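Chemist: Could you work out the structure for the sequence below:
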Amino acid sequence: MASAPTATTGALSVSLSGVGRVFDDRVVLRDVDLDIAAGEVIALVGASGCGKSTLLRQVSGLDRPSSGSITIAGTAVTGIDLRCSVGFQEPRLLPWRTLAHNVSLGLPRGTEREEGRARVAELLRLVGLSDSAALRPRQVSGGMAQRASLARALARKPGVLVLDEPFGALDALTRLQMQDLLLDIHTVEPTTILLVTHDVDEALYLADRVVLIGTHPDAPRNSGAGIRSIIQVPGERPRDRGDATLAQLRADLLSGLGVHTHHHA
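Modeler: Sure, this is the predicted structure:
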């Protein structure tokens, strides 16, 4: 009979209505409306400092909007929301703890020891770290540390997984492997994913829809960023990274970001 929303199993819908955020007198976000279906993967792209990470913080309850409202499965987000888990660009693991113990920190409070141990083992297996469970963060690669961070975020089976450039610090090959791993996880443990990335190719590979955040070119100064456009990405996942349709969408997105591309016949 908890009054606040609690952890859940299964993907949950998210709805943002008229969301704005002002810091002192600086308008960061204005009038953001977005409905995300349960189980959908949404990528937010936009120039640095346009408010993408701020928007993620609103959804997870780490920050409060100055105006508008956010609901998860129809219930308002009013503070840190246990229906959400957050993954960051840095793994943020405790260096003196093993990977298994770091993953266990994501478990819901009150989890029985045996149940928790089984869940951690299951997650380590899912992210390919079963053989590394007893190692500490300094003993593993950046990609392995980020896998452990992802496992920790999944530990309580969140309805919404919020990821802020989770693969931004990784080398190119590890990044591609982590993208595939995220899709594998999404198949096994469906959750709604809201992802910030600066990598347009990553957005198009992972997401059902790509949301371009930014200020309109003709908007007055300090008017705040909003949703410039939403691109529906066609095709089923996993997608062919070399698909010509994705190449055209990539050019459209880069153009929206102010980057001009040249087409070769």
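Chemist: rest of the way, CA atoms for contacts and neighbours
Modeler: OK.
Chemist: and residue 108, how many neighbours does it have?
Modeler: Close neighbours of residue 108, defined as other CA atoms under 10 Å, add up to 15.
Chemist: So for it, what's the nearest residue that isn't a sequence neighbour?
Modeler: residue 156 (5.6 Å; CA to CA, 6 or more residues apart in numbering).
Chemist: That neighbour in helix, strand or coil?
Modeler: Following DSSP: H, G, I helix; E, B strand; the rest coil, residue 156 is assigned to coil.
Chemist: hang on, isn't it packed against residue 106?
Modeler: Yes. The criterion here is CA atoms under 8 Å, and residue 156 meets it with residue 106 at 6.3 Å.
Chemist: Next, the second sequence, to be compared with the first:
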Amino acid sequence: MTNLIHTPAAPRTLPPTAAHTVRIDGVTRSFDTPTGPRHVLRDVDLTLTAGEIVAVVGPSGCGKSTLLRQVSGLDTPSSGRILLDGAPVTSHDPRTAVGFQEPRLLPWRTLAQNVALGLPHGTPRSAGRERVADLLRLVGLDTSADLRPRQVSGGMAQRASLARALARTPGVLLLDEPFGALDALTRLRMQDLLLDVHAAEPTTVLLVTHDVEEALYLADRVLLLRSLTGGAEASASLARVVEVPGRRPRDRADRRLAALRAELLEGLGVTPHRR
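Modeler: This next block holds a predicted model:
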């Protein structure tokens, strides 16, 4: 079952999000292996301004998801530091929220109950109900609040997952291939929905994606991670930063985006097929 109807964002009824500035300062992440340390990230330096959408692209295994985990506090850098508004990231930092490729909804709970799982601990019951209702309205699921995950489409489940990530009003929203499992048309609708949600709750967004066109459509900047070496010693560093022109929502057919797409694909080692 696929839901292809895009529901515009509801009028602004939600509390303002305190978007954070993110500073990634010389971050390296290594893992011990039988043959010695394996560096996944090496000396990554980057600043995300408050309210910015930044996309990360790169080949599989180059450290995109590892970088996301560092910013979320789900993992710790081997060296370097990550600061949110000047304060170090903590383990499972409550200032951040993560959205994954799979919705990861609890099948025995309704959509509303799944969204409520994202509320900060100790949220008063009445305030929690109001927050969940506002978020479901924002993502176009207010009439589906009492349905369970098996009763909705993949796109609707992913919208519920996004609402759950926003429930704590995070200063930084971290999205790891959030639309990768959706069909092509639903993916386009979800991209537009993310822009609607960001307009209503302008948190700082770090988006990992394999889709270069998605990155250029959504982001203010696109970061290209590239492996420095091969084999067991492979590691990745920031190879290129692309500033995306034009205000959102952008025209997907914009020639400037096509030129940047070619530039990024070349950086990923993809060359156009020639007859």
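Chemist: More neighbours: residue 156 and residue 106 of the first structure, which one.
Modeler: Neighbours were counted for residue 156 of the first structure and for residue 106 using other CA under 10 Å; residue 156 has more, 24 against 20.
Chemist: So what does that one match up with in the second structure?
Modeler: In the second structure, the residue paired with residue 156 of the first structure according to TM-score structural alignment is residue 168.
Chemist: what's the closest non-adjacent residue to residue 70 of the first structure?
Modeler: residue 16 (4.6 Å).
Chemist: Hmm, that neighbour is touching residue 32, no?
Modeler: Yes. Assessed by CA under 8 Å, residue 16 of the first structure is found in contact with residue 32 at 6.7 Å.
Chemist: re the thing from before, ok, now which ones touch the residue nearest to residue 108 of the first structure?
Modeler: 7-8, 106-108 (CA atoms under 8 Å, 6 or more residues apart in numbering).
Chemist: Filter the residues you listed by whether they're kept in the second structure.
Modeler: Among the contacts of residue 156 of the first structure, the contacts conserved in the second structure (both residues aligned by TM-score structural alignment, their matches' CA atoms under 8 Å) are 106-108.
Chemist: any idea which of these is the one closest to residue 263 of the first structure?
Modeler: When these are ranked by distance to residue 263 of the first structure (CA to CA), residue 106 comes first, at 46.0 Å.
Chemist: Return the distance of the aligned partner of residue 109 of the second structure in the first structure relative to residue 138 of the first structure.
Modeler: Using TM-score structural alignment, the partner of residue 109 of the second structure in the first structure is residue 97. For residue 97 of the first structure, the distance to residue 138 of the first structure (CA to CA, to the nearest Å) stands at 10 Å.
Chemist: Over to residue 138 of the first structure. Which of the three states is it?
Modeler: Assignment for residue 138 of the first structure (three-state DSSP): helix.
Chemist: Pull the number of nearby residues for it.
Modeler: Residue 138 of the first structure: 12 neighbours (other CA under 10 Å).
Chemist: Could you check which residue of the second structure pairs with it?
Modeler: So, by TM-score structural alignment, residue 138 of the first structure is matched to residue 150.
Chemist: contacting residues around that match?
Modeler: residue 107.
Chemist: for residue 208 of the second structure, same thing?
Modeler: Neighbouring residues of residue 208 of the second structure by CA under 8 Å, 6+ apart: 55-57, 64-65, 68, 175-177.
Chemist: cool, and residue 174 of the first structure?
Modeler: Listed by CA under 8 Å, 6+ apart, the contact set of residue 174 of the first structure reads residue 143.
Chemist: That one - that's part of a helix, no?
Modeler: Yes. Per three-state DSSP, residue 174 of the first structure lies within a helix segment.
Chemist: what's the matching residue for it over in the second structure?
Modeler: By TM-score structural alignment, residue 174 of the first structure lines up with residue 186 in the second structure.
Chemist: The residue nearest to residue 70 of the first structure: neighbour count?
Modeler: Residue 16 of the first structure, neighbours per other CA under 10 Å, totals 21.
Chemist: Tell me which helix or strand it sits in.
Modeler: Secondary structure assignment for residue 16 of the first structure, by DSSP states H and E: strand 14-23.
Chemist: Which positions in the second structure sit opposite the following helix or strand past that strand in the alignment?
Modeler: Toward the C-terminus, strand 14-23 of the first structure is succeeded by strand 26-36 as the next helix or strand (DSSP H and E). Aligned by TM-score structural alignment, strand 26-36 of the first structure corresponds to residues 38-48 of the second structure.
Chemist: For that stretch, give me the average deviation versus the first structure.
Modeler: Aligned to the first structure and superposed, stretch 38-48 of the second structure gives a mean residue distance of 0.4 Å (mean CA distance after the TM-score superposition for the first structure).
Chemist: ok, and what's touching that stretch?
Modeler: 21-32, 54, 62-63, 66-67, 80, 204, 232-238.
Chemist: and what of stretch 97-112 of the second structure?
Modeler: When contacts are defined by CA under 8 Å, 6+ apart, stretch 97-112 of the second structure is touched by residues 72, 114, 132-133, 136, 144-150, 157-158, 160-162, 165-166, 168, 170, 172-181.
Chemist: Would you mind finding the match for residue 207 of the first structure in the second structure?
Modeler: Match for residue 207 of the first structure (TM-score structural alignment): residue 219.
Chemist: coming back round to it: can you select the buried ones from the contacts of stretch 38-48 of the second structure in ChimeraX?
Modeler: Buried residues among the contacts of stretch 38-48 of the second structure (16 or more other CA atoms under 10 Å), as a ChimeraX selection:
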select :21,22,23,24,25,26,27,28,29,30,54,62,63,66,67,80,204,234,235,236,237,238
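Chemist: mind listing what's buried in the helix or strand hosting residue 179 of the first structure?
Modeler: Using DSSP H and E, residue 179 of the first structure falls within helix 172-188. The neighbour-count check on helix 172-188 of the first structure (16+ other CA under 10 Å) flags 175, 178-186 as buried.
Chemist: mean offset of it relative to the second structure (after superposition)
Modeler: Taken against the second structure, helix 172-188 of the first structure registers an average deviation of 0.3 Å after superposition, with mean CA distance after the TM-score superposition for the first structure.
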